[in-house]
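**Q** okay, predicted coordinates and the sequence, questions at the end:
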Amino acid sequence: MAIEYVLRTALERHIISTRRHFTDVVQDIRAEIDARASAGGPADRLAMARCPEAGPDRAAALAPGVSRLVRLVLDRPSTTAELARTLPDVGLYCPVSILVQQITDGGTRLSYDSVAGAIAVHQDEAATAVAQSFDAEILALLRRVADRD
C-alpha cells in the first residue's frame, strides 16, 4: 500500500533585471560557466546542460510580454553529492535552473530559485550551509553578468 503526503516548501525566487540584451546575457553566462569548467576536478566543475530556447511565438505563449526565453540548467556534482549525503530529497532541487527572459521592452530578466530556500523545510544545518554557498555562487555570477556594460 502506497503512502502519500504533501510537504510544503517555501520558494525563494531571485529576480534580477537588466537593460542588457538577452543574447549578450546568455552568451556571458555560458562563457563564465565554460571558463570555470576547466578549473578543478570533474566533480567540482560547474556544468551547464544545453537547453533549447523558446523563440518569440513559443515564449509569448508561455509568458506574455516575453519575446525570448531560455532555461539554463547548472549542476556541480560535488555539491549535489554533498547535499544528498544528508538530504536525499536534494535531487528535486539540483541541478538548478536559471530562467533567462527577453522582455519585449528590450531588457532581460534572470530568475533563480534558491536551493537553500527549497530545502529550508528540512531544517538540516549542514545541507543548508552547502546550499547557501552554492546559491551565493550562482547569484554572484548572475549579478556580475547583469551589471556588465
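**A** Structure received. Here the structure is a predicted model, which is why all the values come from computation and not from measurement.
**Q** going by C-alpha atoms from here, please, whenever you check contacts or count neighbours.
**A** Noted.
**Q** tell me where the protein has strands.
**A** 13-18, 47-49, 53-54, 66-75, 96-103, 108-113 (DSSP state E).
**Q** for this structure, longest helix please?
**A** helix 125-147 (DSSP state H).
**Q** got the angle for that helix vs strand 13-18?
**A** Between helix 125-147 and strand 13-18, the angle comes out at 20 degrees (axes from the mean of the first three to the mean of the last three Cα atoms, to 10 degrees).
**Q** about what we covered before: any chance of the strands of the chain in CSV with mean neighbour count as columns?
**A** Shown next, in CSV, are the strands of the chain (neighbours: other Cα atoms under 10 Å):
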stretch, mean neighbour count
strand 13-18, 16
strand 47-49, 17
strand 53-54, 16
strand 66-75, 21
strand 96-103, 22
strand 108-113, 21
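**Q** next, the one to line up against it:
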Amino acid sequence: MRLIVGNPLIMKEMVKHVPDAGSYAPVTILIDERSDGVHVSYDTMESYLLPYGSAEALAVARNLDTKITTLLRECAR
C-alpha cells in the first residue's frame, strides 16, 4: 500500500526557504508485507532538503518528519 500524504501549510513554509521543496510534496509512505513481516518505508523530508543547506527549511522538515514518524509508530502499536 502506498500512502501519499501532505499538509499544504507545512510545505508552504518549507518552500519559502527552499523553492525546490515543492517537488518533494506530498510525501510517500510505503507499507508492504514481506516474508519476514510488514515493513513501513518513509524517506524523511530532512534527507531531501539537507543538500540545500537551509537551516530554516530543515527545521520545518524535521518537525514534519517527527509528526509522521510519531503517527506511524502509534499506528504500528
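**A** Ah, there it is. A quick note: this is a predicted structure, and the numbers were derived from the prediction, not measured.
**Q** how about the strands of the first structure in CSV, adding distance to residue 124 of the first structure?
**A** Formatted as CSV, the strands of the first structure follow (distance: least, Cα to Cα, whole Å):
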stretch, distance to residue 124 of the first structure
strand 13-18, 20
strand 47-49, 26
strand 53-54, 36
strand 66-75, 21
strand 96-103, 19
strand 108-113, 18
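**Q** just so I know, which of those strands lies nearest residue 143 of the first structure?
**A** Proximity to residue 143 of the first structure, assessed across the strands of the first structure by Cα to Cα, is greatest for strand 13-18 (7.3 Å).
**Q** and that closest one, how far out from the chain's middle?
**A** Chain-centre distance of strand 13-18 of the first structure: 11 Å, with Cα atoms, centre = their mean, to the nearest Å.
**Q** what range does that strand cover in the second structure?
**A** Following TM-score structural alignment, strand 13-18 of the first structure has no partner segment in the second structure.
**Q** for that strand, packing partners?
**A** strand 108-113, helix 125-147 (3 or more Cα pairs under 8 Å, 6 or more residues apart in numbering; DSSP states H and E).
**Q** ok, and what's touching the longest helix of the first structure?
**A** The contact list for helix 125-147 of the first structure (Cα atoms under 8 Å, 6 or more residues apart in numbering) reads 16-18, 20, 25, 28-29, 32, 79, 82-83, 86-87, 110, 112, 114-116, 119-120.
**Q** now with 7 Å, please.
**A** Identification of contacts with helix 125-147 of the first structure by Cα atoms under 7 Å, 6 or more residues apart in numbering yields 18, 20, 25, 28, 29, 83, 86, 87, 114, 115, 116, 120.
**Q** thinking again about what came up before, could you export the helices and strands packed on strand 13-18 of the first structure as CSV, including distance to residue 61 of the first structure?
**A** Formatted as CSV, those follow (distance: least, Cα to Cα, whole Å):
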stretch, distance to residue 61 of the first structure
strand 108-113, 17
helix 125-147, 25
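**Q** out of those, deepest packed?
**A** Sort these by mean neighbour count, taking mean count of other Cα atoms under 10 Å, and strand 108-113 sits at the top with a mean of 21.
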